[in-house]
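In: Sequence and predicted model, in that order:
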Amino acid sequence: MADAAVSTEVDHDKTVGKELSKVLADSYNLYLKTHGYHWNVRGLTFRSLHLLFMDQYTEQWTALDEIAERILALGQTAPMTGTAFAGLTSVPEGDPKKTAEDMVRDLADGHKQVIATLKSLVAAAEKAGDGPSQDLANTRLAAHEKHLWMLNATLG
């Protein structure tokens, strides 16, 4: 009986770890896009967007470590290569030639995607009874919802 419980726990950890890996990949791609747009934004709104993007990518960068460490706490290996992230992410790369307004829209779409991925993590963690992963996901949800709100407010 104890072996079945351990097996179920391991299966839940793998499921939650896989969802966390998707969150990490989406978060990393969104971080890269946000940082790249920070470098490449231009136009009359340059200064305000340059600073907004910096605030957002700085917050995102800090969170990446926490997500990866949670994957490791579940006994799994965190993805770390571009190839691994490409196979897990649903956030497309950015385009430095976009207009400032299109960059803001693209980042808003990226946050929407990360929010959807985080909601899948919440569901998997809840099913697994994994409170720490739920807490992490809910904290990240709040951060991405705030970033999305700021981007949408910028668009008017």
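Out: Thanks, I have the structure now.

In: use CA for all of it now, contacts and neighbours both
Out: Fine.

In: any idea where the helices of the chain begin and end?
Out: In the chain, the segments counted as helices under DSSP state H are 2-40, 46-73, 82-88, 100-128, 131-155.

In: Any chance of CSV for those helices, columns mean neighbour count and distance to G94?
Out: Listed next are the helices of the chain as CSV, based on neighbours: other Cα atoms under 10 Å; distance: least, Cα to Cα, whole Å:
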stretch, mean neighbour count, distance to G94
helix 2-40, 20, 5
helix 46-73, 17, 13
helix 82-88, 15, 13
helix 100-128, 21, 8
helix 131-155, 17, 16
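
In: next, the one to line up against it:
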Amino acid sequence: MAKALNKSIKTEKGIVIDIGITAKDREAVAHELSKMLADSYTLYLTTHNFHWNVTGPLFNTLHQMFMTQYTEEWQALDEIAERIRALGHYAPGTYAQYGSLATIKAPDDVPEASEMVHFLVKGNEAVAKTARAALKRAEAANDAPTVDLLTRRLDIHEKNAWMLRSILA
């Protein structure tokens, strides 16, 4: 994570964050959440791109499915970023930051519909793996709100991957 993001926010009037999680643990969890945010944003943007550009016999089905998924993902981005802020750190918010943190690579062009679905399966699986790694860190820090957030994200991304895989079967 970029150095500026690693630093705790200096609170107004010297108020220290004291929520029962050490500064070191808050930093580690915020870093994992930053990776989650970067992967989630990349997946959101890719899904929205595919929604706009899908063609073929499954157009209506995929167009609607992609819209449902990117709309849900958009809402989640805010929740992830706000959790990073609640832990006392800045959330990444630039393409450069996302590029350095994300495990998902955005496609270079517009693939065929079946390739879009395959790409989104892999993207949802990648976000699930990122969430699992962050979940372990949050559990170790006894950070229940982050554990709850990541558990919900895991459920959604695993379900999305299953639904997308079903189209390819």
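Out: It's in. Since this is a predicted model, take the numbers as computed values, not measurements.

In: Now do the same for A25 of the first structure: its match in the second structure.
Out: Under the alignment (TM-score structural alignment), A25 of the first structure pairs with A38 in the second structure.

In: Now do that match against I80 of the second structure, distance only.
Out: From A38 of the second structure across to I80 of the second structure, the span is 10 Å (Cα to Cα, to the nearest Å).

In: Pick out the residue nearest the middle of the first structure.
Out: S27 (2.5 Å; Cα atoms, centre = their mean).

In: Touching, that residue and L64? I think so.
Out: Yes. Under the criterion of Cα atoms under 8 Å, S27 of the first structure makes contact with L64 at 7.0 Å.

In: mind checking how far stretch 114-124 of the first structure is from the chain centre?
Out: 10 Å (Cα atoms, centre = their mean, to the nearest Å).

In: So which bit of the second structure is stretch 109-123 of the first structure matched to?
Out: Matched against the second structure by TM-score structural alignment, stretch 109-123 of the first structure falls on residues 122-136.

In: which residues touch the closest residue to K33 of the first structure other than its chain neighbours?
Out: Spatial nearest neighbour of K33 of the first structure, excluding adjacent residues (Cα to Cα, 6 or more residues apart in numbering): G94 at 5.2 Å. Residues near G94 of the first structure by Cα atoms under 8 Å, 6 or more residues apart in numbering: 33, 36-37, 103, 106.

In: Tell me which two of those residues sit farthest apart.
Out: Across these, the longest distance by Cα to Cα is 12.1 Å; it joins G36 and D106.
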